[in-house]
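> What follows is a predicted structure for the sequence shown.
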Amino acid sequence: MNTKQSRIRRSRKTRAKIAAVKAIRLSINRTNSHIYAQIISADGGTVMTSVSSNDKEMRAQLPNGGNVGAATVVGKRLAEKAKGLGIEKVAFEAAREGGLVF
């Protein structure tokens, strides 16, 4: 089993556990250039809100969208949007700052 297969296997296990408890899910995708974050509904069918470093308002304030500073800004903006929707708790593998409970 190579590294890619191991990562996919772990990802499937985590998603299966989250789906079993019917939790609202936080999905993060990082590329070399940008960071994308989505909050997905408990049924997994709809994206409730999303933020990325590629958004027009973010590009104006971030010189580089793929670094730690950009991740912090994207995370804080996502937390603001989630709290505006009344979302206080999401399912994710690791806890970070910004106000959401993981």
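Structure received.
> Going by C-alpha atoms from here, please, whenever you check contacts or count neighbours.
OK.
> Who are the contact partners of residue 91?
For residue 91, the contacting residues are 18, 23, 24, 25, 26, 102, by C-alpha atoms under 8 Å, 6 or more residues apart in numbering.
> Put this next to the previous one:
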Amino acid sequence: MTMTKNDARKRRKVRIRKKIAGSTERPRLVVYRSNLHVYAQIVDDATGATLVATSTLAIGKAQAGAHCNKAGAELVGKEIARLAGEKSIKRVVFDRNGYLYHGRIKAVADGAREGGLEF
């Protein structure tokens, strides 16, 4: 049986999650992308709580140009960094969620770094 792209991503996700975990001092920045939107959230794995979340879906209502492309993904990164700054979160662990560090995932990371998050 051949493995689909999504199955391969899920296997990579499991491998990655074995190695990284967020803590209260350094929560995990998780990125998910669909065909229509890019989502990002900061999760404290110690408590299992989502501290901050945003997406192109949420930003698109407030700003024009927040589409599911690199520019929209960069806006998501900057917005998650701004929201994290409001909650005094400076350092995070980046979880690419099994996706290759390329394109929209890299744009979210670059936007978050520009916004002031360290990882």
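That came through, no problem. Just so you know, these numbers come straight off a predicted model, no measurement behind them.
> buried subset of the contacts of residue 91 of the first structure?
Neighbour counting over the contacts of residue 91 of the first structure (16 or more other C-alpha atoms under 10 Å) leaves 18, 23, 24, 25, 26 as the buried ones.
> now those residues as TSV including secondary structure?
Below are these laid out as TSV (DSSP: H, G, I helix; E, B strand; the rest coil):
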residue	secondary structure
18	helix
23	coil
24	coil
25	strand
26	strand
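> and which of those residues is nearest to residue 69 of the first structure?
Using C-alpha to C-alpha, residue 26 comes nearest to residue 69 of the first structure of those, at 19.2 Å.
> Matching the closest one against the second structure, which residue comes up?
Aligned counterpart of residue 26 of the first structure in the second structure: residue 29 (TM-score structural alignment).
> try residue 37 of the first structure
Aligned counterpart of residue 37 of the first structure in the second structure: residue 40 (TM-score structural alignment).
> before we move on, what SS does the spatially closest residue to residue 45 of the second structure that is not a sequence neighbour have?
What sits nearest to residue 45 of the second structure in space, not counting adjacent residues and going by C-alpha to C-alpha, 6 or more residues apart in numbering, is residue 22, at 5.1 Å. Put simply, residue 22 of the second structure is coil when judged by three-state DSSP.
> Identify the residues contacting residue 22 of the second structure.
Per C-alpha under 8 Å, 6+ apart, neighbours of residue 22 of the second structure: 28, 43, 44, 45, 46, 92, 93.
> ok, now with 10 Å
28-30, 42-48, 92-95 (C-alpha atoms under 10 Å, 6 or more residues apart in numbering).
> do residue 66 of the second structure as well
Applying C-alpha under 10 Å, 6+ apart, the residues near residue 66 of the second structure are 37-38, 55-60, 72-76.
> Tell me where the first structure has helices.
Assigned by DSSP state H, the first structure shows helices spanning 3-20, 56-61, 68-84.
> would you turn those helices into CSV with distance to residue 95 of the first structure?
Formatted as CSV, these follow (distance: least, C-alpha to C-alpha, whole Å):
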stretch, distance to residue 95 of the first structure
helix 3-20, 15
helix 56-61, 23
helix 68-84, 11
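> Having no further points to raise, I will conclude here.
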